[in-house]
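> coords please:
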Amino acid sequence: MTHIRKPDWLKIQIGTNARYTETKRIVDTHKLHTICSSGRCPNLGECWGKGTATFMIGGAICTRSCKFCNTQTGRPLPLDPEEPLRVAQSIQLMKLDHAVITSVDRDDLKDLGASHWAATLMAIRKLCPDTTIEALIPDFQGHSELLQQVIETRPDILSHNLETVRRLSPQVRSVADYDTSLKVIRQIAENGLKAKSGIMVGLGETIEEVEETMDDLLQNGCQILTIGQYLQPTAKHYPVAEYIHPDQFKKFKEIGEAKGFEIVESGPLVRSSYHAEKHLRRQ
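Predicted coordinates for the structure are as follows:
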């Protein structure tokens, strides 16, 4: 496929203020895995400059090999039983008002990492009672009883990314299934939690397919949606089909809000946790 030149609106500036430096020091000192780094998030500078970060639990190695994701894949190490407390202590040290937690997929574990998830969220609740929590979870292979373990910790927002439109899902995601992800969103919403999801564009989807995806999410109780430009991490990953113009992202936001989403974050550099701290304040 012919290489597509990256447009000017996707240029990224890395923050270098004191808050960025302090956030980086805490992450490095406490040996935390952040999706900010491993996912090469374009907003790392902005978020770390505000003293916020998305913590990735369960180790740094994912059992899946999705074609869009830069997280290392392979055979993970055993879970660190001290990680839940260490994450909570770091959130406390950083004095975060809102914390975002995500994880690698741990299909190697009997419970797919659900109990580790629950332990981490409960540790944060205990040590940082004033910190609101967003959990960006895997699909737990669609096992509702495992998802329920996380739901019962009652994070303020529970998020699961659909990633792309139905047609492209098998090409882009290695194990996850479009309908299984919708089932996860539905169970979250049925339990009275704020349900959130995110998709990437620029993979070859049509505008009509994006709108159909919005409808699918809404029908399953999703209230918050993020839409961002897919950026190919390396030459081995799924190629970018198109760089979507910022004007189209504005249209996606307008369409999503008109359809009924409470919040739509839509822009070239938007990622799952972009402006996450604002999503509760705006309810």
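> hey, let's count contacts and neighbours off CA atoms from now on
Fine.
> The residue nearest the centre of the chain sits in which helix or strand?
Note on the chain: the residue nearest the mean C-alpha position is S272, at 4.1 Å, using Cα atoms, centre = their mean. S272 belongs to no helix or strand when assigned by DSSP states H and E.
> now D215
Taking DSSP H and E as the criterion, D215 maps to helix 207-219.
> Run the chain-centre distance for that helix.
19 Å (Cα atoms, centre = their mean, to the nearest Å).
> what do you get for stretch 158-168?
Stretch 158-168 has its C-alpha centroid displaced from the chain centroid by 11 Å (Cα atoms, centre = their mean).
> in the stretch 101-250 of the chain, which spans are strands?
Remark: strands assigned in the stretch 101-250 of the chain by DSSP state E, counting those that start in this stretch are 132-136, 157-159, 194-201, 224-229.
> Could you name the helices and strands sitting against the longest one?
Just to be clear, that refers to strand 194-201. Secondary-structure packing of strand 194-201 (3 or more Cα pairs under 8 Å, 6 or more residues apart in numbering; DSSP states H and E): strand 157-159, helix 178-190, strand 224-229.
> The residue nearest to the centre of the chain and L127: what is the separation?
Applying Cα to Cα, to the nearest Å, the value for S272 to L127 is 25 Å.
> next one: T180
Distance, T180 to L127, using Cα to Cα: 33 Å.
> just K67 next, same as before
37 Å.
> Same question for A88.
From A88 across to L127, the span is 6 Å (Cα to Cα).
> Comparing those two, which residue is more hemmed in?
Taking other Cα atoms under 10 Å, A88 and L127 do not tie; A88 has more neighbours (21 against 14).
> Would you mind measuring from the more buried one to T120?
According to Cα to Cα, A88 and T120 sit 7 Å apart.
> again, but for I14
Note on I14: its distance to T120, by Cα to Cα, is 29 Å.
> Likewise for G204?
G204 is 37 Å from T120, by Cα to Cα.
> the more surrounded of the two?
Legend: neighbour count by other Cα under 10 Å for G204 and T120, higher for T120 (25 against 16).
> Skipping adjacent residues, who's closest to the more buried one in space?
P84 (4.0 Å; Cα to Cα, 6 or more residues apart in numbering).
> Summarise which helices and strands the helix or strand containing that neighbour is packed against.
Taking DSSP H and E as the definition, P84 sits inside helix 83-94. In terms of contacts (3+ Cα pairs under 8 Å, 6+ apart), helix 83-94 is packed against helix 18-29, helix 114-127.
> and those, which is most packed in?
Looking across the helices and strands packed on helix 83-94 with neighbours counted as mean count of other Cα atoms under 10 Å, the highest average goes to helix 114-127: a mean of 20.
> Another sequence for comparison is provided below:
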Amino acid sequence: MSHRTAAPRLPDWVRRSIGTASQVSTVEKIIKQRQLHTICEEGRCPNRAECYAQKTATFLLMGPVCTRACGFCQVTSGRALPLDPDEPEKVAESVALLGLRYVVLTSVARDDLADQGAGWFARTMAAIRERNPGVAIEVLTPDFRGDENCIATVVAARPVCFNHNIETVRRLQNYARKAASYERSLAVLATVRRLDPAIATKSGLMLGHGETHEEVVQTLADLRTIGCERVTIGQYLQPSRAHLPVQRYWTPAEFAELEAAARELGFAHVRSGPLVRSSYHAGEPE
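This next block holds a predicted model:
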């Protein structure tokens, strides 16, 4: 599949304003003053205005540079930066200032670290809870190269939800995310379920790489087979010409059909729509 394929015209249903200064100023000020990062900005999430207006954000741990280079991802790849020893406490302080009750922590892949950053997730969660008792924390992790010890470290920190995105269907894994694999992503979620069944598991798909409806439904079925309970399904939007092109835009009606299919398969929590992203309305009940 060539990167030179001409992308179809951007339809109206995936156009959204990035928001006004008044909507983003409070969150941006708190985050930037502490030299923190959010996936909202680094990933150019189309929902960041909505989330910022509600004073919510998904914290991106361990710097803005990823050691992997997935063809769809906006986050910068390259040589990772040294860890900021004060980051866990800065995140905890930001959570307090924003008055968050539900926090999402994600990170770049840190294949350069001995524990791939698993301990940093745990340390940040502990710092948040020390300053913000009762806060619920969801994690969105890389695959930790399938290392069960790394997964166990995060599980032991007891997030309310452990999210790891499978991203695309089996056939397109090597095309979209060469450093990961379909089976490994399934294994990460299966390991979480085995280590602590009380922790909800979650995954996400980004459509538009050339997958078929049948392939998406099969992926949902595979996720359910290993016990995944929550799923997000959204439209891939090409961040720049250097990234993978959009093969096609799925319609809102098609996303509705996939939501119905996911619920029929038994998912307890489903978010499916063109602008849905991994953390979209993450803390809201069904």
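> could you list every residue that touches whichever residue in the second structure pairs up with Q229 of the first structure?
The alignment partner of Q229 of the first structure in the second structure, by TM-score structural alignment, is Q235. Contacts for Q235 of the second structure (Cα atoms under 8 Å, 6 or more residues apart in numbering) come out as M206, L207, G208, Y249, W250, G273, P274, L275, V276.
> possible to save these as CSV with distance to V104 of the second structure?
Formatted as CSV, the contacts of Q235 of the second structure follow (distance: Cα to Cα, whole Å):
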residue, distance to V104 of the second structure
M206, 19
L207, 22
G208, 25
Y249, 28
W250, 27
G273, 20
P274, 21
L275, 18
V276, 15
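> Just tell me which of the helices and strands packed on helix 83-94 of the first structure ends up closest to E254 of the first structure.
When those are compared by Cα to Cα, helix 18-29 sits nearest E254 of the first structure, at 32.5 Å.
> after superposition, how close is the closest one to the second structure?
On superposition with the second structure, the mean distance recorded for helix 18-29 of the first structure (mean Cα distance after the TM-score superposition for the first structure) is 2.0 Å.
> That helix: how far from the chain's middle?
With Cα atoms, centre = their mean, you get 21 Å for helix 18-29 of the first structure.
> ditto for stretch 208-218 of the second structure
On the basis of Cα atoms, centre = their mean, stretch 208-218 of the second structure sits 19 Å off its chain's mean C-alpha point.
> mind listing what's buried in that stretch?
Buried residues in stretch 208-218 of the second structure, counted by 16 or more other Cα atoms under 10 Å: G208, H209, E211, V216, V217.
> I'd like the helices and strands packed on strand 194-201 of the first structure laid out as JSON lines, including distance to K50 of the first structure.
Output for these, formatted as JSON lines (distance: least, Cα to Cα, whole Å):
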{"stretch": "strand 157-159", "distance to K50 of the first structure": "20"}
{"stretch": "helix 178-190", "distance to K50 of the first structure": "29"}
{"stretch": "strand 224-229", "distance to K50 of the first structure": "20"}
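> picking that back up, residue range for the helix holding P84 of the first structure in the second structure?
Under TM-score structural alignment, the counterpart of helix 83-94 of the first structure in the second structure spans residues 87-98.
> Kindly report the same for stretch 103-122 of the first structure.
By TM-score structural alignment, stretch 103-122 of the first structure lines up with residues 107-126 in the second structure.
> So P81 of the first structure: helix, strand or coil?
Assigned by DSSP: H, G, I helix; E, B strand; the rest coil, the conformation of P81 of the first structure is coil.
> go on, A69 of the second structure?
coil.
> contacting residues for the aligned residue in the first structure for it?
A69 of the second structure maps onto S65 in the first structure when the alignment is built from TM-score structural alignment. Each residue near S65 of the first structure by Cα under 8 Å, 6+ apart is listed here: T73, R173, S174.
> Adding distance to L79 of the first structure, write the residues you listed out as JSON lines.
Shown next, in JSON lines, are the contacts of S65 of the first structure (distance: Cα to Cα, whole Å):
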{"residue": "T73", "distance to L79 of the first structure": "15"}
{"residue": "R173", "distance to L79 of the first structure": "24"}
{"residue": "S174", "distance to L79 of the first structure": "22"}
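> PyMOL command for the buried members of the residues you listed?
With 16+ other Cα under 10 Å as the criterion, this PyMOL line picks the buried residues out of the contacts of S65 of the first structure:
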select buried, resi 73+173
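> if we take the contacts of S65 of the first structure, which one ends up nearest to M94 of the first structure?
Of the contacts of S65 of the first structure, the one sitting nearest to M94 of the first structure (Cα to Cα) turns out to be T73, at 29.2 Å.
> tell me the contacts of that closest one?
Taking Cα under 8 Å, 6+ apart, we find T73 of the first structure in contact with I61, C62, T63, R64, S65.
> R167 of the first structure versus that one, what's the distance?
Here T73 of the first structure is placed at a distance of 24 Å from R167 of the first structure (Cα to Cα).
> just P138 of the first structure next, same as before
P138 of the first structure sits 20 Å away from R167 of the first structure, going by Cα to Cα.
> how about the buried residues of stretch 208-218 of the second structure in TSV, adding distance to I199 of the second structure?
Shown next, in TSV, are those (distance: Cα to Cα, whole Å):
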residue	distance to I199 of the second structure
G208	30
H209	31
E211	30
V216	25
V217	24
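> What residues in the first structure pair up with stretch 40-51 of the second structure?
If you align by TM-score structural alignment, stretch 40-51 of the second structure falls on residues 36-47 of the first structure.
> chain center to that stretch, what's the gap?
For stretch 36-47 of the first structure, the distance to the chain centre is 12 Å (Cα atoms, centre = their mean).
> Please pull up the equivalent of E138 of the second structure in the first structure.
If you follow E138 of the second structure across to the first structure using TM-score structural alignment, you land on E134.
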